[in-house]
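Enquirer: What follows is a predicted structure for the sequence shown.
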Amino acid sequence: MIRTWTEHPARTGIRRDVSLDFACPESDGQASEDDGAARLSTAAAVWHYPAQVSAPADSARPARRLLLIHGFRGDHHGMALIVDALPEFEIFVPDLPGFGATPPLRRGAGGLAEHTLGAYAACVEALAQALDLGPTDVLVGHSFGSIIVAAHAAQTHPAGHAAQTNPAAHAAQNLPADPAPGSSQSRRWAGLVLFAPISNDIFTGTLLPGAAAVDLYYRASGRLPARWAQVLLRSPAAQAVTNASMILARAPEQVAYIKDQHRRYFSGYSDPNTLLQAYRASSRHTVTEFAPSLDLPVLLVPGAQDQLSTPAGQRRLRRMLPQASSEVLRGTGHLLHYEKPAQAGRALRRFVAALD
C-alpha cells in the first residue's frame, strides 16, 4: 500500500548484525595497536534496504548508496519514512550504540565506554568500512545524526581535517586523531545530507528556556537511582510534552502515527547512563563546529519552523559551508522525517542527481 506521506509503498529492511571494533577516539595515540583499552567495540544492528527500482542498463551514473544516521532517543525506525520515499536507492540504517538493537560501546575487554560525539563519529567510520561504502556513496544524518555525520566527515574527508584549523577545539570534542591522507581511514563521500541540522547553541537566545527545562530533566534523571531514573526518563508525561512541543502536523492519522512512534521507540535506549551520555553529546555540539572543514557537497534540509534551530542560525550555517545548498521545507519543524518525508526525499534525490 502506498503511504500518503511518502508517495511510495513501505519497504522492509533486512537486519544485519555487524561486528565493529575501532580505535578509541580518546586515545592519546601512545597506546599500542594491541592494547584493548585503546579500542571500542559493539555489534551494530543495521537494516539493509536493497534498491527497488533498477537503474537504466545504459546509465553511466554510479549506483549511489545511502547510509542514514538517526537522531537522539531514536533508532532506525525514525528513518523508515525517508527510506520509503527513496525506493531507487540501496540504503543502510543502523541503530546507534546504546539505542534500539545495538548494545552500548565497550572498551576493549572491559566495561562500557563513554558515548561521546567522537565515539559516535568513529563508529560511523567503522560502519562505512564494514559495509564497504566508498566515494560514490552519500552520508545522511537527522538531528543529532546531523552532528555525528558532520563530525565524521570533517575528520575523515581528506581535505577537511578539523585539527588542521583548530587543534584545541578538535581535542576538546574527543574526535579521533587525524588519519594520514590516503590511508584506509581517509574517506571521501560523494556528498553529505543534513536533515533538520543542528545549527544553534540551544543554550542561547530564544532557544534557552526550552533547552534549560530539558537539561534540568536529564540532570535530575542523572541524580536518581537507576530504578527511579527509568521512571522519569520513560514517563508518559515526558512523551506528551515532546509531542505537544514538536508535532506540527495537523492530519489526525499523521499525528497518531508520530505519537505511536514516540510511544514505541522513544524509550528504546539500553540504560539511563548511556542515554545521559548521548544527551550531553547531542546538546553540547552543533554542525557549525565542523562546517569550515566540510569540503564536500552538502545539502541542508531544515524545517521552516524547526524548534531546535533558528532561521538565522540556519542561514549562518549555510554561509559557513564551502559547497552547500539548502532546501527549506515549509509547514514542518524538527520532525520533518515524520511530517514531510516525501518532500525530504525529493530534496535528497535532486541533490544526488546534481552530483552526477
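Expert: It's in.

Enquirer: make it CA atoms for all contacts and neighbour counts henceforth
Expert: OK.

Enquirer: Could you pull out the strands in the stretch 201-350 of the chain for me?
Expert: 298-301, 324-326 (DSSP state E, counting those that start in this stretch).

Enquirer: In three-state terms, label the residue nearest to the spatial centre of the chain for me.
Expert: The centre of the chain sits closest to residue 145, judged by Cα atoms, centre = their mean, with a distance of 1.4 Å. What DSSP: H, G, I helix; E, B strand; the rest coil gives for residue 145 is helix.

Enquirer: and if you look at residue 96?
Expert: Residue 96 ends up coil, using three-state DSSP.

Enquirer: How about the contacts made by it?
Expert: Residue 96 makes contact with 44, 69-70, 75, 102, 120, according to Cα atoms under 8 Å, 6 or more residues apart in numbering.

Enquirer: Below is structure B, check it against A:
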Amino acid sequence: MPSSALAATPESPSLARTAHVLGSECAWWEIGPSAGDARATVVLVHGFRGTHHGLLPVVERLPNVRFLAPDLPGFGESRPLASGHTLDDYSAWLEAFLHEVDPNGAAIVLGHSFGSLVIARRPTAIGDRRLVLVNPIAAPALEGQQAILTKLAIFYYWLGSKLPESAGRVLLSHPLITRVMSEVMAKTTSKPLRAWIHAEHERHFSDFSDRDTLLAAFRASVSDSVLAHAHELPASTALIAGALDDIAPLEAQLELARLAELPLHVIAGTGHLVHYETPIAAARLLSEFIDGNSTPDDPERSR
C-alpha cells in the first residue's frame, strides 16, 4: 500500500502549482517526467469529497507518464468557485482548467466517480482529448434502488449545513460517518488493505472548504448520470468498472457501454474504489489505453 504522500521519486518529481481558474485559486500538481520526456500526459479529475491524493496509487505505477492532478474547487487546497458548485459550474471549471494546463489538447482526461460526471456533462468542451471514466456514475442516483439512500444523504448534507457551525462541521466530518462510508465502498477482504483505505478516507475525506460548498457539490453529484450523455461521449473513451460496485452498479455500467458503444473493462473483486483496491490493474488498463490497445474489438478485455 502506498502512503498518501505525493507520488514522487528522483526520476518522477512532483511539483505543486497554483492557477487562477474562473476567478478561483486552484491547487494542482504536476507529477512525473517533463512533457517532452513523458509517454503521455493525463489530467486527473477526482471524486466527491476526495482530493488529488486518491488517484496517486495509480500514478505511482506509471512513472513514465506525466500527470496533472488538481484538487476540485472547494476540496483539498483549491478554493470554492464564486459562481457556485452545480455540475455545470464544475464542467465549466474543467474546461477552463484544461485550457490553462493543456492548451494544445493533447492530454488524456481521466475522471473517477463524480469526476466522470464533470467530464460527461459537456464532453464537447473537452475537445478531441481521449477520455477514461473510472467507476462512472452510470445510473441516475435519484432513481431506482439507490433513490432512498440518496435522499437520506441529501438530508444529511443539508442538516450539516444548517446546524451551528461547530456542530455542523462535527457531523459532516465525524470519524464514524467517514468509517461507515468507507466500509460501504471497500470490497477487499485484505485486512491490511482495508485498514489503509480507512486511514486514507479519515485523512482526506473531510478536506472540504465549507459546509455550503459540500452540500452544493453533493447535489451536483446526484443531479445527473453519465448514461444521460452516452451518445455524446467520443469514440476515444474507455470505461473501467468494479464488478462489486454498489454506487455505480455493474448492470448500469453494461447499459452505458452498450448505449455509448464503448469498451468496458470490468475488474473482478473490487467495487467503487478501483484506484485504491486494484491500482495495478487500473494502471495496466490505462497503460494499454495510452498505447492505443484498448478497443471494443479486444475480446479478452472488453465486455
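Expert: Ah, there it is. Model, not experiment: these values are computed from the prediction.

Enquirer: winner for burial among the strands of the stretch 201-350 of the first structure?
Expert: Stretch with highest mean neighbour count among the strands of the stretch 201-350 of the first structure: strand 298-301 (a mean of 24; mean count of other Cα atoms under 10 Å).

Enquirer: Identify the residue range in the second structure corresponding to it.
Expert: Following TM-score structural alignment, the aligned partner range for strand 298-301 of the first structure in the second structure is 237-240.

Enquirer: mean shift of that stretch relative to the first structure?
Expert: Its aligned residues in the first structure lie a mean 0.6 Å from stretch 237-240 of the second structure after superposition (mean Cα distance after the TM-score superposition for the first structure).

Enquirer: Counterpart of residue 50 of the second structure over in the first structure?
Expert: Aligned partner of residue 50 of the second structure by TM-score structural alignment: residue 74.

Enquirer: What does residue 210 of the second structure correspond to in the first structure?
Expert: Checking TM-score structural alignment: residue 210 of the second structure goes with residue 271.

Enquirer: Pull up the gap between that match and residue 149 of the first structure, please.
Expert: 24 Å (Cα to Cα, to the nearest Å).

Enquirer: Those two: who's more crowded?
Expert: Applying other Cα atoms under 10 Å to residue 271 of the first structure and residue 149 shows that residue 149 carries more neighbours, namely 29 against 16.

Enquirer: Can you tell me the element the counterpart of that one in the second structure falls in?
Expert: Aligned counterpart of residue 149 of the first structure in the second structure: residue 119 (TM-score structural alignment). For residue 119 of the second structure, the host element (DSSP states H and E) is helix 114-121.

Enquirer: and that helix, how far from the chain's centre?
Expert: 8 Å (Cα atoms, centre = their mean, to the nearest Å).

Enquirer: Residue 155 of the second structure matches what in the first structure?
Expert: Under TM-score structural alignment, residue 155 of the second structure pairs with residue 216 in the first structure.

Enquirer: Can you get me a residue count around that match?
Expert: So residue 216 of the first structure, with other Cα under 10 Å, has 12 neighbours.

Enquirer: Also residue 16 of the first structure?
Expert: 14.

Enquirer: tell me the SS of the closest residue to it other than its chain neighbours?
Expert: Leaving aside its sequence neighbours, residue 16 of the first structure sits nearest to residue 46 (Cα to Cα, 6 or more residues apart in numbering; 5.1 Å). Counting by three-state DSSP, the backbone at residue 46 of the first structure sits in strand.

Enquirer: Residue 46 of the first structure is in contact with residue 95, isn't it?
Expert: Yes - the criterion here is Cα atoms under 8 Å, and residue 46 of the first structure meets it with residue 95 at 6.4 Å.

Enquirer: where do the helices sit along the first structure?
Expert: In the first structure, the helices defined using DSSP state H lie at 80-84, 117-130, 144-156, 162-165, 167-172, 208-223, 226-233, 236-246, 252-265, 272-283, 311-320, 336-339, 341-355.

Enquirer: With respect to burial, which of those helices scores highest?
Expert: helix 144-156 (a mean of 29).

Enquirer: Looking at the alignment, what corresponds to residue 93 of the second structure in the first structure?
Expert: Using TM-score structural alignment, residue 93 of the second structure pairs with residue 123 in the first structure.

Enquirer: Thanks again, I'm all set now.
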